[in-house]
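> build me a model from this:
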Amino acid sequence: MRATTWGSPTSPARRRLLLCGAALASVLAPAIASVAQAADYPSVTSERLAKAASDDGWLMYRRDYASDGYAPFDNINTGNVARLKVVFDYTSDLKTGHEAAPIVNGNMMFVTTPKNRLIALDATTGKLIWKYEHDLSKVGLKTVCCDVVNRGVALYEDKVYMATLDNHVVALDAKTGKVQWQEKLNAPDVGYAMTLAPLIVKGKVVVGVSGGEYGARGFVEALDAGTGKMAWKTYTIPAPNEPGGDTWPKGAYKTGGGAAWLTGTYDPETDTLLWGVGNPGPWLATLRPGDNLYTDSVIAMNPADGKVKWHYQYTPNDTWDYDGTNETVVTDINYQGKPYKAVVSASRNGWFYAIDRTNGKLIYAEKFAHATSVAGFKDGKPYTDNDLRPTVDKEVFTCPSFLGGKNWWPISISPQTHMAYVPTLHSCMTMKGGTVNYKAGLPFLGESFKVVHDPDNKNWGAVQAIDLDTGKQVWNYESALPWSDGTLATAGGLVFSGSADGYFMAFDAKTGKVLWKSEQLSSGIIGVPTTYRVDDKQYVAIWAGWGGGVPIWGGDMVPDVMDIPVGGHLYVFALE
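A predicted model of the protein is given here:
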């Protein structure tokens, strides 16, 4: 692998990236190509999923039901990580964001690309086993936000499951790539899309939809893993006759947003699904007075029927697009001498939350980024600064920007250090209200905005470690460019994450010291890193492939990100 010389601000890569928000139409034909003989495929039973934390593979999006992004492997460790080398790679010809987590079972890796291509590879050599291309040729995808990405698959028994941009869930034979069933959830081009990796719980495929920027009423849906038939469907915006329905003006729930576009978490101990819910619609809050449940919240659901047990709202009556879809990570903490069963999350609004997962009560909240609009907490609930709420007559300056103190990129936690590892953005914004009318398939915002530099920090990004028992920062690694990648923690005392300028890095989990840095890869990194073992050899995998929301919405803030080459390249590392 050789270092890449990236082009000038007028390079073709820059021009392509400027157009990526508009160039959403796909002209893919469905294709399944059986290229190599699939290896013996161990069935992914419910028992294996329950014990995924100790499996040699990487069986689900965040490895296990706790969503902690931690692997108990120490083959690669602080003493030998400097010997990491690329052992195989795979190139995608697509020029948009590559965000998926490589999923591994036995000797097979499953990885998705933008525009719903699913690739099965030999996990040790990279040899292609089969490839599936979902047919998007009849779909305009004009309401997909932000970028035509996919974040990965779920595995169950002998099937692999993918959610698609045109609102289908597809089940394929894991060994051959042949479609077993395909179920349509909603019509595309009216605000709905799916970009998340599904979650398998008790024989059900659980997914959520995108579309908050288009006023699409969000929902989480569970399908039977064997047949694809709907088991239950829970709307994230309650109707007037449902609990929380009185937090909306009359009729507003129908266009209330609340997309559920990131993979949730399952807590077997309390038999609870935990799912993050996104921003309300329209963005301008003066048009929808009230708390607007369950937007900007984590909701706890019964996995048998989808009924909501409890909720916690991170940002009431959100008018800054602070969302609430960030990962929900299950862990136990000891706060001020008292033990808690917690769910933790680094919210876009700039606060790190620990919530009691048995009842939804706040344990603590601490700032991890510059946060002004969510001003503090009273009786366990957040309150906001009214002076920082935009109206049609008032422009405000607030922090963080709508890109968040952290965007969708997942945190990881380590039971060794009892720390959370948080990718962080340093940005603020100006925002002003405007007029808006709802029309299906068109943006439903009512605000104009501009992302600007955080005046309190000279850099645009960071990776930081947070003590889970206190919410306080332990170490911090600053980055001149935005940090736009998730983190992976391992028993080797390491934290892996990738930079916008194309370097995959290993940090000392205790101190934050950079112990290894790859040669410059072909593109910036926004993929979710994973690790796995085959025949007791540990591998680490990551997509390089710049794109996603930062260059589309925040490219003006850091001109350098517009010069990052695009195009997907999967890299798999191991010790030489």
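> make it CA atoms for all contacts and neighbour counts henceforth
Fine.
> element containing residue 13, please.
Taking DSSP states H and E as the criterion, residue 13 maps to helix 12-19.
> need the contact partners of the next helix-or-strand element following that helix.
The C-terminal neighbour of helix 12-19 among helices and strands, as given by DSSP H and E, is strand 31-34. The contact list for strand 31-34 (C-alpha atoms under 8 Å, 6 or more residues apart in numbering) reads 129, 130, 131, 132, 133, 134, 176, 177, 178.
> now do the residue of the chain positioned farthest from its centre against residue 448, distance only.
No residue in the chain sits farther from the centre than residue 393, which is 34.6 Å out by C-alpha atoms, centre = their mean. Going from residue 393 to residue 448 by C-alpha to C-alpha, to the nearest Å gives 12 Å.
> shared neighbours, these two?
By the contact definition C-alpha under 8 Å, 6+ apart, residue 393 and residue 448 are jointly contacted by 432, 433.
> show me what contacts the residue farthest from the centre of the chain?
Counted by C-alpha under 8 Å, 6+ apart, residue 393 has contacts 432, 433.
> and this one, so I can compare the two:
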Amino acid sequence: MNDIATNDSATMKPRMSFKGMALPCTAALVLMAAGCKAPSDDASPSTEPTAANERVENTDWPRHGYNAAEQRFSPLAQIQQNNVHELGLAWTHSLQDYRGLEATPIVVDGRMYLTGNWSRVYAFDAATGERLWSHDPEVPGEWARKGCCDVVNRGVAVWQGQVFVATFDGRLLALDAEDGTVLWEVDTIDRQRPYTITGAPRVVRGNVIIGNGGAEFGVRGYITAYDAMTGELAWRFYTVPAAPDGPFEHPELEAAAKTWSEDGAWRETGGGGTAWDSMAYDPELNLLYVGTGNGHPHARHLRSPGGGDNLYLSSILALDADTGRMAWHYQTTPADSWDYTATQSIILADLHIDGKPRQVLMQAPKNGFFYVLDRASGELLSAEKYATATWASHVDLSTGRPVETGQGEYSEQDRLVYPSELGGHNWHSMAFSPQTGLAYIPALEIPWVYSPTDFYLFDLNVPHLDELRRGQPDVDHGGYLRAWDPVRQKLAWEVRLPALINGGVLATAGDLVFQGSQDGYLHVYSATDGTRLHSIFTGVGIIAAPITYAINGTQYIAVLAGYGGATHFMLSPSAAAHEYQNDGRILVFRLGGEAVPLPPKRAAKTVEAAVNPPTMTPDIQRGQEIYLRNCGFCHGMSGTTPLLPDLSRVRVMGYDAFRLIVMEGVLATRGMASFSDVLSEEDLENLYQAIAAGAHNTPGTADIP
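Alright, predicted model coming up:
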């Protein structure tokens, strides 16, 4: 353990029981376009690859982003523009999950490994769909209350016969790839704080790398490396200081502390800056790139009232993969006040810029700007808007800093700002094709009303919305698939989608781009011009990213279908979940496949809604406020349609049953934890009155696409 791993508050309890650790290599390369090598999954120093932009010399999908550069581009080309219309179902398997499915499956040597809700792990025969084993880490149901964005998981890492998964309640497990047996387990968090993990681990040079989430609830962010064979802590990098005067677990924090106020809410809440998703790795430079998140509170005038950039919030960090020491950082949104995280996809590529070859890092974070950086030095090469962004006019290339317009300053008055807290691009995976030179972004166009006194969901229920809209750009709100040229820094093409939130992206050597959508389709586009070539209706909204792999000469496309995640409290009018059950499943396609069997129709409501509008009393109005603060993000607000129960049965079940659920936690094992620690008996009565009167989820003044 080196000096960065000091002052560790997490409990280390490795359990080791090793079996044969190596799986045989796959068959020889088939169906691939001509190309070079790629980052290997063998993370020992003697076998590390030499170029982060190289391709994987097999037909698997061995890493989260396919290769260490996280490009999500596969050289498989059996499925092409002239035959993609023949794509049909090869096999499917229900995961018995009815919430969000976000995982990227990993395929190694003919086996597929993936995760569902509650961090459950599944192994399948990737050709036939036979389930080989599953493992339930038994995440406590009441932990659901600690997460901002559903009990999701984005997948596993596979290396030398082990499957690594991080659980929603903060543990890291190594499973035997053959049968799912637990080899070791460590607790990565302080269990007294509201930490969660939804991201996929990565394996780099024999270490398993994992971050965490929880900035919305007040934690201190960090990213940790554990020895893949033993679970021993290798190093830890804290992303924000503990206090202005330390302790400083590593030197980078002493510099960061100078950018935070002496006082402010951050000292009580931990500051945030969690590293909850994106990573990439350059083996030639031996640099691990990590994206960090927002601060807590979001508003900088509360978090750090004395000013400062608040390093290393909303930043890209380049860390030495062996020691965790920082080589460089770039902060995309200094003193972030809008939840503009830099945790979105980080992609490495080799580009020709100004006639010169450059080794670059690309990111389209939430703040609406597409960044191209030199990945060795962190030098900013370019930054242009890929989505509407009114908080800043441009990024000054001489300083690397955004030039704020003042439109985003909401310390004293409400402001309507683009992008929203969901960003111009959220966690849904971006892809890059070295064939077309384009990055493919699941983009969003919607504003948010930020307020010093109230909380608004997007621009819903804002009494003075017309006033706030004056002088704003004319924007077609909704979801988009955008192809972005990172060299010319301009839009190449775009497709407007029916719903706001849609799936991640896959690009292939067949000049194809695959993306699922909230309305239940898997779409296939031309990578060069965005022409829609084929669509397959699945009946289930898709937010995960597809992958591709080949077995015995057949190329497959696989994607998890199941809507949820950060927006599980609402459904677009076009969402498949309005009509069909949100039956989470893995769908695998091939040329000449069958039609997709649709899930059962969604049952009609058995309880009529309360009379609307309700008669507002002080108690009901107070109950409405309690609902918005504690319940709305799961059960719907501002007229949105939730995936979880919409509480229409509360009037029928009665107060006593309602109290057992909310205060006694009788449904805790299903994710509905007790709220007795935050609600008084009077609060509960007011809440019940509001829900029973139908005042809890009244329609807003604007529409969600």
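> would you pull the TM-score for this pair?
Scored against TM-score structural alignment, normalised by the length of structure 1, the superposed chains reach a TM-score of 0.87; 521 aligned residues with a C-alpha RMSD of 2.0 Å.
> let me see the ranges of the helices in structure 2.
251-257, 266-269, 300-303, 465-469, 618-630, 632-635, 650-662, 681-692 (DSSP state H).
> could I get the buried residue list for the first one?
Translated: helix 251-257 of structure 2. 252, 253, 254, 256, 257 (16 or more other C-alpha atoms under 10 Å).
> what do you get for the fourth one?
Using 16+ other C-alpha under 10 Å as the test for burial, helix 465-469 of structure 2 gives 465, 468.
> what range in structure 1 matches that helix?
Across structure 1, nothing matches helix 465-469 of structure 2 (TM-score structural alignment).
> report the distance from that helix to the chain centre.
Relative to its parent chain, helix 465-469 of structure 2 has a centroid offset of 31 Å by C-alpha atoms, centre = their mean, to the nearest Å.
> what packs against it?
Judged by 3 or more C-alpha pairs under 8 Å, 6 or more residues apart in numbering; DSSP states H and E, the packing partners of helix 465-469 of structure 2 are strand 415-417.
> how big is the offset of the strand it packs on relative to structure 1?
Here strand 415-417 of structure 2, set against structure 1 after superposition, deviates by a mean of 0.5 Å using mean C-alpha distance after the TM-score superposition for structure 1.
> what range in structure 1 matches that strand?
Going by TM-score structural alignment: strand 415-417 of structure 2 matches residues 396-398.
> which parts of that stretch are buried?
Quick answer for stretch 396-398 of structure 1 (16+ other C-alpha under 10 Å): 397, 398.
> how about the nearest residue to the aligned residue in structure 1 for residue 103 of structure 2, chain neighbours excluded?
In structure 1, the residue equivalent to residue 103 of structure 2 is residue 100, according to TM-score structural alignment. Closest residue to residue 100 of structure 1 apart from its sequence neighbours, by C-alpha to C-alpha, 6 or more residues apart in numbering: residue 151 at 3.7 Å.
> okay, now the corresponding residue of structure 2 for residue 110 of structure 1: neighbour count?
Aligned by TM-score structural alignment, residue 110 of structure 1 pairs with residue 113 of structure 2. Around residue 113 of structure 2 there are 26 other residues, counting by other C-alpha atoms under 10 Å.
> what of residue 79 of structure 1?
Counted with other C-alpha under 10 Å, residue 79 of structure 1 comes out at 11.
> stretch 303-313 of structure 1 aligns to what range in structure 2?
So stretch 303-313 of structure 1 is aligned with residues 321-331, judged by TM-score structural alignment.
> next, the distance between the ends of the matching stretch.
First-to-last residue span, stretch 321-331 of structure 2, C-alpha to C-alpha: 20 Å.
> what's the separation between the residue nearest to residue 100 of structure 1 and residue 256 of structure 1?
Plainly put, residue 151 of structure 1 is 25 Å away from residue 256 of structure 1 if you go by C-alpha to C-alpha.
> centre-most residue in structure 2?
residue 427 (3.4 Å).
> so that residue touches residue 341, yeah?
No: between residue 427 of structure 2 and residue 341 there is no contact under C-alpha atoms under 8 Å: 9.7 Å.
> roughly how far does residue 269 of structure 2 sit from residue 450 of structure 2?
According to C-alpha to C-alpha, residue 269 of structure 2 and residue 450 of structure 2 sit 21 Å apart.
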